[in-house]
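Visitor: have a look at this prediction, sequence included:
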Amino acid sequence: MPIAHKDAEKIRAHMDYIIDNFDVTEFQSKLVGQGLKLPDVDVLNREKVIREKNRKCLKYLINSENADYQVLIDLLRRHNYTEVVAKLESGLQPEKATCKAGSTVPSIHVPENKRHICLTEKHLVRLFKPVSVKDKLAWATCLGVPQREVEAIEMDNRFSTDTQMFKILICWRKRPDCTLGVLMDLYNYSVENGVEIDTEALQGIIDNIR
């Protein structure tokens, strides 16, 4: 079973605080089979920045089919991250309440019955179009596509930015959990990090995916 929506929202609401105040390296091995897969751990081990390692781990847990929120809470308590637990269990208000009217980041919504749609090339050829070409590298970074692979794609397709964007998504699709829900969570993460995406156009594309 995936993490319950309300628990996933707790993690998202307090993400910035949480990733600054624990080190998943201390117990990531205990999350294998509880939201993490061995390839996920390999990715985390290659990440040198603790903050980004923590962020990636939490994203994996939120998107996993077999993560358990209570397991995460128990591990945090066991490793004396009591303040992180208190933050998570405090509800959804603190960060959300501090957002000024009109300053919230637009979010991309995927209906629950579409989150598990496995994406084909036919889907991907439409899903890159709302992304601003000028933010290509930042977007690819948010998707987890290494810069060296982006550079190789640019070299092989130097005359077509559309092809470059499409190939970046093809590269992303090599991961095991290439579903619409996972990709749109990464698009939301991209928007949060300043990538320009036409969310209205993207929402129209999502609505037409069957």
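Guide: Okay, I see it. Note that the structure is predicted; figures quoted are calculated from it, not measured. Numbering: from 1, shown residues only.
Visitor: CA atoms for contacts and neighbours, from now on please.
Guide: Noted.
Visitor: give the contact list for Ile73.
Guide: Taking C-alpha atoms under 8 Å, 6 or more residues apart in numbering, we find Ile73 in contact with Val85.
Visitor: how about the residue minimising distance to the centre of the chain, nearest residue that isn't a chain neighbour?
Guide: Geometric centre of the chain, nearest residue: Leu186, 3.9 Å, by C-alpha atoms, centre = their mean. The shortest distance from Leu186 to any non-neighbouring residue, by C-alpha to C-alpha, 6 or more residues apart in numbering, is to Leu143 (6.0 Å).
Visitor: comparison target below:
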Amino acid sequence: MPIAYKDAGKIRAHMDDIIENFDVTDFQNKLVGKGLKLPDVSVLNQETVIHKKNRKCLEYLIKPGNENANYQVLIDLLREYKYTKVVEKLESGLPPQEATCKAGSTVQRIHVPENKRHTYLTDKYLVQLSKPVSVKDKLEWATYLGVPRRDVEVIEMDDPLSTDTQMMKILFCWRNSQPRPDCTLGVLMEKYNFSMDNGVDIDTEALEGIIENIPVGQQKRY
């Protein structure tokens, strides 16, 4: 799972304060596979200004759709290399004004009954599940699903006049990129919840109605 919204929020909120107070080159290689890829490290190595390097590294870690990033790994490495003040700043949470703002707005969560979590997503279900997502947030939603922008652009070119078809095909693209056991209702709704945490508009009432009408007993074994 990507870094949780609240933890990514702490990094964003304190970014300007902390990037001046550590050197990511101390442990960037230990982040490979845990939020960084080897090409990311190559880009970081080309940057000569430390605080810019630090900022870019953190932006990679909190990038939506980064499935391998882990906030606790970052905290543990900062502690290991004695960046105590940076850890204290991050662990202090959101600044008061941002915490107040977050407290005033709660994002509804999509609940999936336990006996439906492992339901395999057929074409029929994906067509239905794409409809409650706001078309205006299409690109952001696709990003949180892990669907590359270039694939979205191909989908848009194939069906320029039908946004319903575009949304449906984005879900097909997501399913086709997943190991078959992960193409389940529970896994997809975790992606939807993460999308909503990050501002994607989804009609949860309509979505829960769709989930309610999906029959029990559609699980696949592998």
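Guide: Received it, and whenever you're ready, just let me know what you need. Computed from a predicted structure; not experimentally measured.
Visitor: any idea how far the residue nearest to the centre of structure 1 lies from Thr25 of structure 1?
Guide: As defined by C-alpha to C-alpha, to the nearest Å, Leu186 of structure 1 lies at a distance of 22 Å from Thr25 of structure 1.
Visitor: same question, Pro146 of structure 1
Guide: 22 Å.
Visitor: equivalent analysis for Gly91 of structure 1, please.
Guide: For Gly91 of structure 1, the distance to Thr25 of structure 1 - C-alpha to C-alpha - is 26 Å.
Visitor: for Tyr187 of structure 1, same thing?
Guide: Taken as C-alpha to C-alpha, the span from Tyr187 of structure 1 to Thr25 of structure 1 is 26 Å.
Visitor: between those two, who's got more neighbours?
Guide: Using other C-alpha atoms under 10 Å as the criterion, Tyr187 of structure 1 and Thr25 rank with Tyr187 on top: 23 against 14.
Visitor: which residue lines up with that one in structure 2?
Guide: Per TM-score structural alignment, the equivalent position to Tyr187 of structure 1 in structure 2 is Tyr192.
Visitor: coming back round to it: what about the aligned residue in structure 2 for the residue nearest to Leu186 of structure 1, how many neighbours?
Guide: Matched to structure 2 by TM-score structural alignment, Leu143 of structure 1 sits across from Leu145. Residues near Leu145 of structure 2, counting by other C-alpha under 10 Å, number 22.
Visitor: now do the contacts for Leu145 of structure 2.
Guide: So Leu145 of structure 2 contacts Gly65, Trp174, Lys191 (C-alpha under 8 Å, 6+ apart).
Visitor: confirm the first one sits in a strand?
Guide: Yep, that's Gly65 of structure 2 we're talking about. No: per DSSP: H, G, I helix; E, B strand; the rest coil, Gly65 of structure 2 lies outside any strand segment and is coil.
Visitor: which SS state does the nearest residue to it once chain neighbours are set aside fall under?
Guide: Using C-alpha to C-alpha, 6+ apart and skipping residues adjacent in sequence, the residue nearest Gly65 of structure 2 is Tyr144, 4.8 Å away. With three-state DSSP as the basis, Tyr144 of structure 2 sits in helix.
Visitor: against Val43 of structure 2, how distant is Tyr144 of structure 2?
Guide: From Tyr144 of structure 2 to Val43 of structure 2 the distance is 23 Å (C-alpha to C-alpha).
Visitor: of these two, who's got more company?
Guide: Neighbour comparison, Tyr144 of structure 2 and Val43: the larger count goes to Tyr144, with 23 against 12 (by other C-alpha under 10 Å).
Visitor: any idea which helix or strand comes after the host helix or strand of Met189 of structure 2?
Guide: Assessed by DSSP states H and E, Met189 of structure 2 sits inside helix 185-197. Helices and strands here follow DSSP H and E; after helix 185-197 of structure 2, the next one along the chain is helix 204-213.
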